[in-house]
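Participant: Here's a sequence, model it:
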Amino acid sequence: MARILWYSSEDRIKQSNMFKFIGFVNRRFSLAIQEYDELYHWSVRNISDFWAAFWDFAQIRCSSPFDCVVDDVGKMPGARWFEGARLNFAENLLRYRDDHSALIFKAEGRPSIRMTYRQLYDEVAGLVISLKALGLKPGDRVAGFMPNMPQTIIAMLAATSLGATWSSCSPDFGIKGVMDRFGQIAPKVLFTADGYFFKGKPVDCLERVADIVPQVPSLEKVVVVPYVNSKPDISGIPKAVRFDEFKTASTDTEVEFIQLPADHPLYIMYSSGTTGLPKCMVHGAAGVLINHLKELMLHTDVKREDVIFYYTTCGWMMWNWLTSALAVGATLVLYDGNPFYPDEGALWQMAQEEKITVFGTSAGYITALRNTGLIPKEKYDLAALRTLLSTGSPLSEEGFAFVYDAVKANIQLASIAGGTDLNGCFALGNPMGPVYMGKLQCRGLGMKVEAFDEDGRPVIGRQGELVCTAPFPSMPVCFWDDPEGAKYHGAYFDTYPGVWRHGDYIEINAHGGVKIYGRSDATLNPGGVRIGTAEIYRQVEQMEEIADSVVIGQDWKNDVRVILFVRMAPGFELTESLKQKIRQTIRVNASPRHVPAKIIAVPEIPYTLNMKKVELAVKNMVQNKPVLNKDALKNPEALDCYTGIAELRTD
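Facilitator: A predicted model of the protein is given here:
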């Protein structure tokens, strides 16, 4: 049994939204549920009752109620959710209109900027007038090429209040990366900033925008937010206008929130695009709203008095997730810049100053922070902090230990996992339950998640494919430009008909916790035994000599052999003795099957724009297969060093 790192106090349990929801369910259905595990199993056995109860508990605003929760709980894909309901996503996020802080914006080296809920509503109202005058209507697409700043949220809320569909990507994307996304969906309006800051330096966006706009003939207006410069020169950009000149000055204008069906397209999200053009996943308004609120209110225990932060760009689904916390009335902290600038304590200084209660980041950041030697709890006052969230990749046991040793002992560490595909999580936190070393606390309520073995049977205590065997509200409504649904079906349902195959390799424990072993399509299979790459990364990232690594399985002599590429830390070389140390560490702490056949030093490790290692792209390069879309990578030039390696042609 894994070591328990944290227990919730009795007082914290009874004050949690989860505890209150259990009481709500017990009263409504005459039940006697006491523990999370009981609630979870009830929620997946009674899917319609669960989602109907949470709709009421979350007080979702709608002008017409739904006729039924889901038309066919046995149908996947194709189940229809909340038919008959009419609502507006933005109206639910703008339900508060007072002087409570809605947004705190912190940019590199600049003082924080605050915006109240009243100010946020007024800013949205002014932009709605301008967009309406432009002729924006339900179903039109509005794109954001923006930093994580208040104007991005304002633009999204204004667009969706009118029924338009929002889609965004990070301003560090190159021209082809932007075109691969926005070029598919034909947006009518583009919001962009003139630039952004990174490591203390301004980075221009307008030159790229000037090249992008002529290639997107659907664009009727380009709205430029001054950020790097107070009066940026936009003369070289067709159809451009500055944000402050475009937005109407609001004088207590009431926003007319267009009431729309539950499955009306709210967001278009994108796959990483490393195997071709990114898939464009269309998400419905009610599905995103109710699932985000479930995760925020119940699993993260976010309340009105909370100050919640997630280190994210607008190209990652965690931006969409964070933004939904406005519906709870919490204060959102937005950060633009490098998390280690001007020093490794930048985010913790901000956490101290803004009294952040929920701090979200990636496993990669925690690993990088650990390698700096900083002990945040010794330098910063983190008394307000009660929950730390981690996602993006599996968090190692050493990462768990670091959080409790170096950040705060009395903290709920919620490692969470899901994806852009569902705009949410399959496994995440439970404020009522303990935190076990290296484990995600629980499967998400209403998500019938199982691990399938090689024969497609559910297993407990063994590694298997992450699947979801019943529909859930935040499944994509469809893929863009996929009229027959072939792309959608092929992405999730070809392997197990009627069952969502997510592509992660997991183990579900007897106590309900989940361990992630990495992507199943990158799972190694030496000698016919499946092992996850995360088990190797966990051992390697502990070593001071290694700055980063990537693992692949190379097809070799009718089998698969494990190849480990390492980027050395400054001052170290990959000697034979270090190779032996690496192999011995992996052998002792993982298994002999995890030991790499080859360990090779490389100058760089390739990552997607969302900072995920691209194991399959590396494998393709090694095996002289094409990588179809290098523009989906943050550092595509890094792949060049994986071709023609003589050592990989020998035993």
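Participant: alpha carbons only for contacts and neighbour counts from here, please
Facilitator: Noted.
Participant: Could I get the buried residue list for stretch 372-380?
Facilitator: When burial is assessed from 16 or more other CA atoms under 10 Å, stretch 372-380 yields the following buried residues: 375-377, 380.
Participant: Nearest spatial neighbour of residue 489, chain-adjacent residues omitted?
Facilitator: Ranked by CA to CA, 6 or more residues apart in numbering and with sequence neighbours excluded, the top spatial neighbour of residue 489 is residue 77, at 7.5 Å.
Participant: and this one, so I can compare the two:
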Amino acid sequence: MAQPIWEPTPSDVHAAQITRFTRFAEQRHHLTLPTYGDLHRWSVENLGDFWQTVWDHFDVHSTTPPGPALTTSAMPGATWFAGSQLNYAEHLLRQGDPDSVAIIDAAELGGRTSTLTWRELRRQVAALARTLRSNGIGPGDRVVGYLPNTAEAVVAFLATAALGATWASCGQDYAVPAAHARLGQLEPAALITADGYRFNGHVRDRADAAAELRSLLPTVRLAIAVDRVGAGVAGMTAWSDATDGEYPLEPLPVPFDHPLWVVFSSGTTGVPKGIVHGHGGVLLEQLKITALHFDLGERDTFFWFTTPSWMMWNSLVGGLLVGATIVCYDGSPAFPAVDALWDMADRFGVTLLGTSPGYLLGCMKDSPSDLRGPRALDVLRGVGVTGAALPASTAEWLVHQLGPRVRIASTSGGTDVVTGFVGSAPTLAVWAGEISGPCLAVAVDAFDPGGHSVTGDVGELVITEPMPSMPIRFWNDPDGDRYREAYYSMYPGVWRQGDWITITDRGSVVIHGRSDSTLNRHGVRMGSADIYDAVEQLPEIQEALVLGVEDSDGGYWMPLFVVLVPGIDLDDELRHRIVDTIRASASPRHVPDDIITAPGVPHTRTGKKLEIPLKRLMQGASPAAVVDPATVDAPELIDWYVQLAAARTAPDNPHQDATAARSTTPA
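Facilitator: Next up is the predicted model:
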């Protein structure tokens, strides 16, 4: 029987915030909840009681008496804490000792690193809120950020929230058309931007891009520019002026569902979906995930490598809700070396470091036996991992490097709810290649195509009960049609996330990848993550992309694209080894039809491989219909796949590609 790679000790359980919360719930509701499973079961069977307990345990304030925690549990349409008046920023800004550090603003080597105390954070938020208010910006208006991951981005968001205005942001690595495709939808009243950022040893001057974006937003009445790289942005109010002075901090109480922010889907096709979340739902959900799952509190330092384009930036800001110090980082995770994040974790005394499976795989390949090296990492208690499935081999390597007392907190969720569906907890064991279990108050299940619950088999990840951070609506979707189509069209009244999962007999969860890019050969389904888990461990492979392409004639083509380490050729020996690895580690039924050397794998700006758009290209769809180059990290790669797809679908050669890059696997 497989053994856990991490198990909580009695002292871990005793010290965990989730234990204190459990005791509070037991006393409040006259319960006995000896295990995480018992607590989770109670939380999903008694949603109103659970969320009322969260509200009370974390002392959430409302200026009016709130109604019941959950009035109706319909999905969509659940009603939470009717009549309450609160503010996300108000709760956050009453945390923290005034003289302790709230934000560490770190920059890549060569840039500035500074700190912001809780006193200075509150002062800047109050001053910026006054500047916004004096320019007529208030409830219902939108304030947008085109910013790197810096302290200024956090201040801008909190000032916006304090006013009851709505925030949205994207990083400056987005080209202007991609930023405009998102932020322009909102018809913002204010733009907060920067003159540039640092990445991979270079200063990226974005002053002209910021000015261009401003010109494309005719509704903007106020534009503010942060000086990060010394370039400045002409014609905009300086950040230092916008945040100057001492003013009272007066967060405006708003209804529970009042819009807090708009976050955007990856947007690989069509206009990116703007997903609107409310103050109350996000506040409660982030308190739960940050304190009870991440186990963060006032003595912790929280660092998740992210950008303001991704929901993990919102989760990083949520660390402030429990008084933790957060690290905002403007730079590459792998400069000046691949282990740069570990250097920062050691330098800043990080207790929870968040990253991606891809980054960890890069560390494993670059320095497989000496991650800790000269670093003490003596306060590191956990490594959070999300964005893709974490291979078992990578998890085992990480535990070997960091030791058995560092919890590997693998999590899977979505921008849609800006939190996790399944994850880790300080009282749950961790198994390699698995996620420990469902998050509290998340009714996770796996459904087969007929809508029946399955255990031990692959199914669709569904949520059968409402969550307070489910979207209020989509932007520009007045009738809610796109919203319902996105989540409820397959199983009416049940949220379908679009991921394949397996719920094991012990309650842990295995993520297999996106259900709409699933490999379905001869009726046997497999997620692409299973193939990547096997193939990307080979030292010759930098990255892989697998597609399952259903042809109009009933055929099925499953190519594997591999990006090779420089100097390596795809010869017969390596090709056979790839096939043998997939047979042994994934499935003999899912050996690819072709192995093709590719110049690279394109991703969304949030790091997801473009499986579905590239699959549609191979089926003959036009490039313009399936992918917007502005949303892709390396758009020049798209042309290579377009040419391959055109050759494959040519009338005289419908099932073969004609490129020299092709390498056919043995039968």
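Participant: Work out the TM-score between the chains.
Facilitator: The TM-score (TM-score structural alignment, normalised by the length of structure 1) is 0.97; 643 aligned residues with a CA RMSD of 1.4 Å.
Participant: Now for the buried residues of stretch 372-380 of structure 1: which two are most distant?
Facilitator: Farthest-apart pair in those is 375 and 380; separation 8.9 Å (CA to CA).
Participant: all helices for the stretch 301-450 of structure 1, in order.
Facilitator: With DSSP state H, counting those that start in this stretch as the criterion, the stretch 301-450 of structure 1 has helices at 317-323, 346-354, 363-372, 376-379, 397-402.
Participant: Out of those helices, which one sits most buried?
Facilitator: helix 317-323 (a mean of 21; mean count of other CA atoms under 10 Å).
Participant: and that one, what other elements does it pack with?
Facilitator: On a contact count with 3 or more CA pairs under 8 Å, 6 or more residues apart in numbering; DSSP states H and E, helix 317-323 of structure 1 meets strand 307-310.
Participant: The strand it packs on against structure 2, how far on average?
Facilitator: Following the fit onto structure 2, the mean deviation recorded for strand 307-310 of structure 1 is 0.5 Å by mean CA distance after the TM-score superposition for structure 1.
Participant: In structure 2, what stretch matches that strand?
Facilitator: Strand 307-310 of structure 1 lines up with residues 301-304 of structure 2 when matched by TM-score structural alignment.
Participant: what does that stretch contact?
Facilitator: Outside stretch 301-304 of structure 2, the residues within contact range by CA atoms under 8 Å, 6 or more residues apart in numbering are 296, 312-313, 316, 319, 324-328, 345, 348-355, 384.
Participant: Now, these that are in strands?
Facilitator: 325-328, 352-355, 384 (DSSP state E).
Participant: Which two of those have the greatest separation?
Facilitator: The span of these, defined through CA to CA, is set by 325 and 355 at 17.3 Å.
Participant: So the two - more neighbours on which side?
Facilitator: The residue with more neighbours, out of residue 325 of structure 2 and residue 355, is residue 325; 31 against 20, by other CA atoms under 10 Å.
Participant: any chance of the helices of the stretch 301-450 of structure 1 in TSV, plus distance to residue 527 of structure 1?
Facilitator: Formatted as TSV, the helices of the stretch 301-450 of structure 1 follow (distance: least, CA to CA, whole Å):
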stretch	distance to residue 527 of structure 1
helix 317-323	37
helix 346-354	45
helix 363-372	30
helix 376-379	44
helix 397-402	27
